[in-house]
Structure formats: C-alpha cells, structure tokens
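Student: Sequence plus the predicted model coming up.
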Amino acid sequence: MAIEEWREIENGDDDDGNLETQLLMKRKEGLEEDEVCSRRSNDMLYLSTFVAVCGSFQFGSCVGYSAPAEAAIREDLNLSLSQYSMFGSILTIGAMFGAISSGRIADYIGRKGAMRMSACFCILGWVAIYLSKEPILLDIGRLLTGYGIGVFSYVVPIFIAELAPKNLRGGLTTLNQLLIVMGASVAFILGTIVTWRTLALTGLIPCFTLLVGLFFVPESPRWLAKVGEEKEFLSALQRLRGKNVNISAEAVEIQSYIETMRSLPKIKLVDLFQTIYIRPLMIGVGLMMFQQFGGINGIGFFASETFASAGPSAGKIGTIAYACIQVPITVVGVILMDKSGRRPLIMVSAAGTSLGCFLAGASFFLKGRGLLLDFVPMLVVAGVLIYIAFFSIGMGAVPWVIMSEIFPINVKGVGGSIVVLVNWLGAWIVSFTFNFFITWSSYGTFFIYSLISLMTILFVIKLVPETKGRTLEEIQTSINSQ
C-alpha cells in the first residue's frame, strides 16, 4: 500500500469511498496476517540483530583481551608495567575518538557503513597486535581497535533500535550488552588456553562474520527515510517485517516524523542546548555518568585484587564466581527489558549496586578496625557479586537502550556521539582513579559508589521517561510534552 494513499485517507482527501474501504480492509487483513506470520516475519529482524551484535562481541573481545594476555606480552616483548599500562589504557583513548566521530559517520554513510568501517579498523588493529615486536606497533593496534569499538558502542544499539518494532526493541537492544559480556568472557577463557598472538587472531572472527553478514541484511529503514531513499526505505521495512505483513501504517508514521524533522535546521553541537533538545541530552549524559561513576570499571578491572585484599580465601572463589555470573544475569535482563519496563529495571538495578557497594565498603571498614575478621572475605565476595549481578541486570544495558531511543533522528548523530563520549571518558576516569581511591580509603571508595547508585534512582524518578511499548516517534512526543 502506497504511503501517499494512507496520507490521503488520514487527511480526508480521498473521494473514492471504495478505495478507502479497500485500504482499510487491506490494513485489517495485514494485521491478521501479522500474527499468523509473526515468527517468519521476524527472521530477518533476528538475523540483522545477530549481525549487528557481532560488533558488540568484538567490543567485549577488545576489553577482555588485555587481562589474560598481560604476563605473556610483558615477557615476550620485555615490557615494563608502565608500558603495559599504556597498552591497556590506550584502548579507551581510541574509543573516545571513535565516540566523537561515530554519530557523524553513521549519519553520513549509514548504520551499515559505519559498522563496516569499524570492523576494518578492528581488523587492522588485531593484525598490528599479532605482528608487533615493539611496544609502538602494539599500542597502534590497541588504539585502532579502540577506535573501532568506540564507533560500535554507538552504532550497534542505534541500528537495532531503528530496526526493531516497539514490542521487541528493548530486549533486542539489550543483546548489545549481553554480547559485550560474552565477548569479554570468551577472551578471558581463551587467553588461559592459547598464546597472546593467537588470541589476537581470534578477535578477527566477529569482524569477518559482521562484514559477511552485512551483505544479507537491510539498512536501517529510518536512516533510509531520512536521506530520502523512499523506495529502499519501503523495501527494507518490508524485509524486516515480512513480505505478508502490512507496513503502511508504520511507514506513514516514520515518514511523517522524518518530514517534520527535515523542517528543522541542521543541528550543531551548540544547538543541543536548546530547550527542545536539552532534556534528551540530560537524560543520555546523566545515565552514562551514573553508570560509570557508580564504579563499574574500577570494580570490574580490579576485582581480583579487591578479593585478594580482603583475604586469601576470597581471591580464587570470588574471581571464578565473578566470571560466571555476568552472562546468565544479563540474559535475565534481556528477558525483563520489555516486560518490566526501563524505569523499574534501572531503579532496581541501581538499588542492588548500592547495596553491593555498601556491603563491600562495610567489610573493609570492619577489617580496618579488626572486627569480625572471619566474615570479612565472605562479605567482600558477597558485596562485589551482588554489585555485578544487579549491574548486569539493568545498569549495564538500560542506559544504552534509552540512549538509542530518546534522541530525535535529526540530532541522533551529534547527541549520541556526546553521550558515548561521556561514557568512555567516565570509564577512563574511574579505571584510572580507582587504585588511588582504594589507597586513600578502601571502605570510603565503596561508600561513595554506593551513594552515587542511590542518586541514580532519584535521577530516574525525576527525569527519565518510560520508553517501553512506544515507537521512537511516540517517545519524542512524550519527551517534548514534559
């Protein structure tokens, strides 16, 4: 059914009653067919999501690479601790540059084009790491992979959100976080089995899988509509929903929204601070700040040292449990995303991370005063595991989902880049300062993180809208009306 015909009916311009009846009957028939063909019609959507989250898996592989490879790389290349620290941290610097440019790139060459480019950067980076015999090539490789995952961290959730129908969008977008966790876990496990050079080569697998898969999936329909490719837009939307599904109403809604956005001026960075855009910017930036400054990268990167500092018995048990708990809990978050809603999930998650940090802080407080020393290791392990479990169920994924939903299509590039940049900057600050804070006061560090998690709940109550069950266009209307 043509978009123009639907607009005629909506505007009351159709003079042929029979045509209106026929169109409405087609819609009714299409809606009935939707339910019958739902499983088949979602095949392309699921394939597209799988291809996209190969970028997320690559993200996790890059993050998880440095820990298991540290001893072997330092021995083979004769690196000092400071040289290896540079190798580890330069990933975040590359990711910041990727975040800054990600929105513009995804807007200019499309979501698929941005993912292709990111995969190529990661391939070059992994090859450089594999071939490196000097620190400089090692760092260049790490910087390239960092840039690639910086772009991936923006474009993957955006691409999935723009493809998915509203009833599946939350769960599918959450797969981004699940595959990040899986990629890191796989890298950690493989790193105990294979050499560091072989481990670098395994990082090529998700890149090549993504590059091949992109030939078989459509571009984001909303991006195609934005750049004026109406024929390709309709074709992509039909492929995603299924050949027997009536897409007319959804196509009209998307096109109408895009046309409204086209009437607005081209957005620059300074324009984000206008009244119409400041609310989604505050939501996106605020959630990323609370996610990072709640301590995830400090606690995650140095979990083994945290367990060991509480007592010898906590080290091995805590590290194994930490490695095993993230993936199944993240799966639970995927299931709950479109059932419980974004707001309840993130508030429950923040409450749990606050509790976990409080328990860990209390254990170090007791240890410092020589109280209940037999219970201190168990309390540290319990606190950190509660923290990571509740983080994985909501705080890890929900900010990325909401980021992909709240920005209008005309500011998604600039706004999304700023939000992702804030996330990576926060990740660097927390991971860099964690050891300094622990040296200052181990219990004080965890109490600060606990307080920040509590502040997250207040922030969500005050500013964050519920986006569950709404189209991206309905979300914009809701945000602008508040």
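Tutor: Perfect, thanks for sending it.
Student: alpha carbons only for contacts and neighbour counts from here, please
Tutor: Noted.
Student: What is the neighbour count of residue 33?
Tutor: 14 (other C-alpha atoms under 10 Å).
Student: What residues sit buried inside the helix or strand harbouring it?
Tutor: When elements are assigned from DSSP states H and E, residue 33 belongs to helix 17-36. For helix 17-36, a neighbour-count test (16 or more other C-alpha atoms under 10 Å) marks 20, 23, 27, 30, 31, 34 as buried.
Student: which non-adjacent residue is nearest the fifth one?
Tutor: Closest residue in space to residue 31, ignoring its immediate chain neighbours: residue 246 at 6.7 Å, by C-alpha to C-alpha, 6 or more residues apart in numbering.
Student: Give the next helix or strand downstream of the helix holding residue 33.
Tutor: Using DSSP H and E, the helix or strand that follows helix 17-36 towards the C-terminus is helix 38-41.
Student: Now do that following helix: everything it contacts.
Tutor: Helix 38-41 has contacts (C-alpha atoms under 8 Å, 6 or more residues apart in numbering) with 34, 239, 240, 241, 242, 243, 244, 245.
Student: For the stretch 101-250 of the chain, which segments are assigned as strands?
Tutor: Along the stretch 101-250 of the chain, counting by DSSP state E, counting those that start in this stretch, no stretch forms strands.
Student: Not including adjacent chain positions, what is the nearest residue to the residue most central in space within the chain?
Tutor: Closest residue to the average C-alpha location of the chain: residue 400 at 4.3 Å, with C-alpha atoms, centre = their mean. Of all residues not flanking residue 400 in the chain, residue 157 sits nearest, at 6.8 Å (C-alpha to C-alpha, 6+ apart).
Student: this is the other structure I want to compare:
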Amino acid sequence: MGREIHNTDLAPESLLLAKYNQDSSAKTITLLITTLVAVSGSFVFGSAIGYSSPVQLDLTNDLKLSVAEYSLFGSILTIGAMIGASMSGRIADLVGRRATMGFSEMFCILGWLTIYLSKVAFWLDVGRLLVGYGMGVLSFVVPVYIAEITPKDLRGGFTTVHQLMICLGVSVTYLLGSFVGWRVLALIGMVPCVVQMMGLFIIPESPRWLAKIGRWEEFEIALQRLRGKSADISNESSEIKDYTQRLSQLSGGSIFDLFQPQYAKFLLVGVGLMVLQQFGGVNGIAFYASSIFVSAGFSSEIGMIAMVVVQIPMTALGVILMDKSGRKPLLLISAIGTCIGCFLVGLSFLIKGVTPSSEGTSYLALVGVLVYTGSFSLGMGGIPWVIMSEIFPIDIKGSAGSLVTVVSWLGSWIVSFAFNFLMSWSPSGTFYVFATVCGLTVIFVQKLVPETKGRTLEEIQSLIGYVSL
C-alpha cells in the first residue's frame, strides 16, 4: 500500500485544480469539493499510520511500556484495519458510500480519544484497534467513492490523490510528533476526522450506488450536481441505468457469488495486483528503511531525508500522468523500477558480505532504496487501488472490494512481521526475493491488467468480459 513518511511541499489541492482546469466541460466546484472531502479520509488513514513512529520514546517513557507492549500497540492497528476492511464493502453497499465514511470516522474519533485518555497499555491498544478499524473501512470506501463520482477523463488522477493524501497524512503527523507530546498528537489526529464528518453533510451520494438501489430520482439529482447544472448528463445517465438494470438480473453479489466463473478475471486482476504490491516488499522497506541503511553502513538520517525528497514528487507525478499516459504504462515502469531497486539493494548486501570494507556498497544500497521508493510511488503505490475501484461491477463491488482490501492488509502484516526474520536469514536473499516478485509483477501487468484510461466504469467491466452493454 505504500505507507511511507513523506514531505509536504506539494498540496493535493493544487494537483486537483490542475486536473480540474484541463477541460472545463462536465466539471464543477461540487466535484472538486466532494473529492477533497473524500480524501480527507485518506489523510486520516495516513495520520494513523504515522502516529506510532514519532511518539515511541515519549509514550514508552511516560507509561513505562515494555518493548513487547509497544510492539503490540503498533501492530494492532493492522489487525483493526483487517477487521474493518472485511466489513467495509457490505457496509458501503447497505448504507451508501457517504454514510460509510461517516461511520468509519466515528470509530477513528473514538479511538483517538481513547488513546488521549489512556493511562495503561490496555486502553492504548483499544484506541489503536478502533482507529485501525476505521482506517480499514476508509481504505476501501474512499477510492471507490471517488471512482464512482468522477468523469472518466479525470477518474485516474482524482483517485490517485487518495494515495497522495495518505503520504501527506503520514508526513504531517511525523513532523508534528517531533514538536508535541503523544497525547496532543492524538487530539490533533481527531481534526481531519471532524473535518470530513462536517463535509459529508454537503456532498452528494454516489450516483452509481443510488442507481444500484433503485433511487432513480436521487440518482439524477446527484449526477447533475456533480456534472454541473448546464451539463448534458443524458448519455452518462442512460449508460449507468442500462448497465445497472442488466446487473440486477444476475447474482446478488454475496461473498459466495464472487467465486463464480464470470468473476474469475475480476478477482485475478484485483487480488493479484494487491498480492504483488505487498509481497514486492514495500512495507518491509518502508517500516525498516532506517535499519536497512544502518545495516548497509549508510547514515539513516541522510537516507530517510533522501527518501522524503523522492517520494512526494514521484507520487504527484503519478497523479498528473495517470490520465495522460494511462494506468498500464505507469504500472509497467513502476514495477520495472522496483525490480531494479531491490536488485541493487540485494547486490549491495552481497558485495558487503564478500568485501566488508567496501565503501561503495552503502551508496549502492541508498541508490537501490531510492530507485525502489521513487518507482513504487509513481505507480504501484496508488494504481492498484485505482484499478480495484474501477473493475468490479456494482453488484459485487462491496464483497469483492472487501476481499481485495483484506488481502492487501494481510499481505502488509505478513511482510512487515517477517521482514526482520528474512534479513537475519540473508539480507541479499531477502531483496532478491522481492526483486523476483517485482519481476513477476511486470509479466502479470503486461498479460492480464486491462488499460482503463478514458473509459467509463461500465465500459471497463464490459471490456473485461462481464456483461455486454
């Protein structure tokens, strides 16, 4: 999922405005504001991830936590996220995308408040678990909602801002954590939650969800708001209606329905991208970058600063290029780059094992990590979430999206948990394994992933072969 520490030089609003001004047709202030409200949830996501790193020393000293207790506090976030992700799709289908975002924020606010008031490790863990649950729900519903409300020519860039806002959330939290205590930082974590909850009262529901449940009058009103009062929505409206009615004649979209033959390629693409994204080593590198630099004989401070300088600009570049070059070329370039990066890091450890006194190996490790980080930020960090939000038909989007999101969080936990054991086994071997997975990603993308640029969601699903329009 690409959850790293980032720089905050580039504002997501400027990137959205740049996309927004490219083509004045079918774009409104409502669409822009709606997207910004939605990605406030992405910022919450990033804040939760970034919280544990800067407060570690302060928190452990204040509450006299052991290493094991703090490790549980940090890792329980992922467990909560897996629980939230497993329920997110069903909740979003039952109550709508907008209400689901509000539901998740209530858990996040309660979690942050619990952390703030905690005096023992147990309540810290409860608060962290609640924040993780809300984060898991947000990780599904935000990109899905943005994909469902945006025109086809802007969908990729707008959806990728989800990843950029995660980066900014991590960065801001890490920065603030250097100046304020852990309790104050927990209170600050509630601010973007409240901002999104207030914004939810003024944004429209997803038109495609309204169509799915047969609220046709509200569907027309929401779509017209998002496209502008003077915009002609007749063609888009008819396409969505026809497609939704065709789907209503098929399966009900339960979790068991996912394993029918007609859904096989959807699941293969969606789950496959998430598995390859996580097992390509992103969270091992993101969570343990400092120790990687130290192991390679390089300054961890300089290495982390260099990562910060690379990540946000590359993520921003991916946002800008998403609807120009397309998803597939960016994914291929990104996967090739991550493969090269892992190979270089593995090579640096291999050379260091043979000639420990070689000074060049530390610089080779730095170059490898930066190549990996920049390449991942360009495409593999955000595009799998974009494609996940695009490819699933509306009747199975909830169940399929939940499955894909749980797979992503499970992969994240496995890699972050196993990374130190793998490094003890063989540092070079660890990165060669990651390089191999990244190489397989290139083949997977080339052979199986469809290009979704410039197509409506209904056209994409028809292209994969679900139902004819």
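Tutor: Alright, I've got the coordinates. Fair warning: this is a prediction, and the values are worked out from it, not measured in the lab.
Student: From residue 270 of the first structure, how far off is the counterpart of residue 395 of the second structure in the first structure?
Tutor: Residue pairing (TM-score structural alignment): residue 395 of the second structure is matched to residue 410 of the first structure. For residue 410 of the first structure, the distance to residue 270 of the first structure (C-alpha to C-alpha, to the nearest Å) stands at 14 Å.
Student: show me the contacts for residue 430 of the first structure.
Tutor: For residue 430 of the first structure, the contact set (C-alpha under 8 Å, 6+ apart) comprises 292, 293, 295, 297, 298.
Student: taking those one by one, which sit in helices?
Tutor: Counting by DSSP state H, the part of these found in helices is 292, 293, 297, 298.
Student: Contact partners for the first one?
Tutor: Residues counted as contacts of residue 292 of the first structure (C-alpha under 8 Å, 6+ apart) are 423, 426, 427, 430.
Student: that older thread, let's see if you can find the most crowded of the ones in helices among the contacts of residue 430 of the first structure.
Tutor: Most neighbours among these, by other C-alpha under 10 Å: residue 292, with 25 neighbours.
Student: which position in the second structure aligns with it?
Tutor: In the second structure, residue 292 of the first structure lines up with residue 278, judged by TM-score structural alignment.
Student: export the contacts of residue 430 of the first structure to CSV and tack on distance to residue 461 of the first structure?
Tutor: Shown next, in CSV, are those (distance: C-alpha to C-alpha, whole Å):
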residue, distance to residue 461 of the first structure
292, 19
293, 19
295, 21
297, 25
298, 26
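Student: just checking, what's the longest helix in the first structure?
Tutor: Longest helix in the first structure, counting residues (DSSP H): helix 81-131.
Student: What is the most widely separated pair among the buried residues of helix 17-36 of the first structure?
Tutor: Farthest pair in those (C-alpha to C-alpha) is 20 and 34. Separation: 20.8 Å.
Student: The match of residue 395 of the second structure and residue 271 touch, don't they?
Tutor: No. Between residue 410 of the first structure and residue 271 there is no contact under C-alpha atoms under 8 Å: 11.4 Å.
Student: residue in the first structure matching residue 428 of the second structure?
Tutor: In the first structure, residue 428 of the second structure lands on residue 443 (TM-score structural alignment).
Student: what's the neighbour count on its match?
Tutor: By the criterion of other C-alpha under 10 Å, residue 443 of the first structure has 22 neighbours.
Student: Can you name the helix or strand that it falls in?
Tutor: helix 442-463.
Student: for the helix or strand that that helix is followed by, packing partners?
Tutor: Using DSSP H and E, the helix or strand that directly follows helix 442-463 of the first structure along the chain is helix 472-481. Contacts defined by 3 or more C-alpha pairs under 8 Å, 6 or more residues apart in numbering; DSSP states H and E place helix 472-481 of the first structure against helix 248-262, helix 275-293, helix 398-406.
Student: Taking their axis directions, helix 472-481 of the first structure and helix 275-293 sit at what angle?
Tutor: 100 degrees (axes from the mean of the first three to the mean of the last three C-alpha atoms, to 10 degrees).
Student: contact partners of helix 472-481 of the first structure?
Tutor: Helix 472-481 of the first structure is contacted by residues 166, 253-254, 257, 276, 279-280, 405-408, 465, 467 when judged by C-alpha under 8 Å, 6+ apart.
Student: now those in CSV, with distance to residue 187 of the first structure and neighbour count?
Tutor: Converted to CSV, those look like this (distance: C-alpha to C-alpha, whole Å; neighbours: other C-alpha atoms under 10 Å):
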residue, distance to residue 187 of the first structure, neighbour count
166, 33, 17
253, 43, 15
254, 40, 20
257, 42, 20
276, 43, 13
279, 38, 20
280, 35, 25
405, 30, 26
406, 33, 26
407, 33, 25
408, 36, 20
465, 36, 18
467, 34, 24
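Student: can you redo these as CSV with distance to residue 335 of the first structure?
Tutor: Below are the contacts of helix 472-481 of the first structure laid out as CSV (distance: C-alpha to C-alpha, whole Å):
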residue, distance to residue 335 of the first structure
166, 15
253, 28
254, 27
257, 30
276, 33
279, 28
280, 26
405, 18
406, 21
407, 24
408, 27
465, 20
467, 16
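Student: out of those, who's nearest residue 186 of the first structure?
Tutor: residue 405 (29.5 Å).
Student: what's the nearest residue to the closest one if we skip its chain neighbours?
Tutor: Closest to residue 405 of the first structure by C-alpha to C-alpha, 6+ apart is residue 472, at 6.0 Å.
Student: Need the counterpart of the one you found in the second structure.
Tutor: Under TM-score structural alignment, residue 472 of the first structure pairs with residue 457 in the second structure.
Student: For its match, give its distance to residue 389 of the second structure.
Tutor: Counting by C-alpha to C-alpha, the gap from residue 457 of the second structure to residue 389 of the second structure is 9 Å.
Student: All set, thanks.
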